[in-house]
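Just the structure for this:
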Amino acid sequence: MADPNKVYPTGLTLAEAEELHGHVIFGARVFAAIAVVAHILAYLFTPWLH
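Take a look at the predicted model:
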């Protein structure tokens, strides 16, 4: 029978899955912050967007 501590279908425990999810969310936030800065810089330094 399947281990009740594992999260289907990954085989991770709930604590492992939550830790991995935290890393994914942090990475998405870092990516979004870099994208926002890049868009601001593109707007400021591209004369035809003004």
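
From now on I want contacts and neighbour counts done on CA atoms only, so please keep to that.
Noted.

how many neighbours does residue 12 have?
14 (other C-alpha atoms under 10 Å).

For stretch 9-19, measure first residue to last.
Length of stretch 9-19, first residue to last, C-alpha to C-alpha, to the nearest Å: 16 Å.

got the contact list for the most centrally placed residue in the chain?
Taking C-alpha atoms, centre = their mean as the criterion, residue 28 is the residue nearest the geometric centre of the chain, at 2.4 Å. Shown in contact with residue 28 (C-alpha atoms under 8 Å, 6 or more residues apart in numbering): no residues.

I'd like the structure of this one too, to check against the first:
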Amino acid sequence: MADPNKVYPTGLTLAEAEELHGYVINGTRTFGAIAVLAHVLAYAFTPWLH
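Purely as a prediction, here's the structure:
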């Protein structure tokens, strides 16, 4: 019988899945912030975009 503490099909427990999800969300936010900064800098220092 399936273990009710596991989140299938990954085999992680609910706590492990939530922890992993937190890392994914934080990584996405960090990537997004760096991407926004890069776009702002590209706009500010690229004369043909003005």
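
and the residue nearest to the centre of the first structure, which of the three is it?
Here residue 28 of the first structure is helix, with the state taken from DSSP: H, G, I helix; E, B strand; the rest coil.

Roughly how far does it sit from residue 15 of the first structure?
Distance from residue 28 of the first structure to residue 15 of the first structure, by C-alpha to C-alpha: 20 Å.

Run through the strands of the first structure in chain order.
With strands called from DSSP state E, the first structure shows them at 6-7, 12-13.

can you list the residues that contact the last one?
When contacts are defined by C-alpha under 8 Å, 6+ apart, strand 12-13 of the first structure is touched by residues 5-7.

average distance between that strand and the second structure?
Mean deviation of strand 12-13 of the first structure relative to the second structure after superposition (mean C-alpha distance after the TM-score superposition for the first structure): 0.2 Å.
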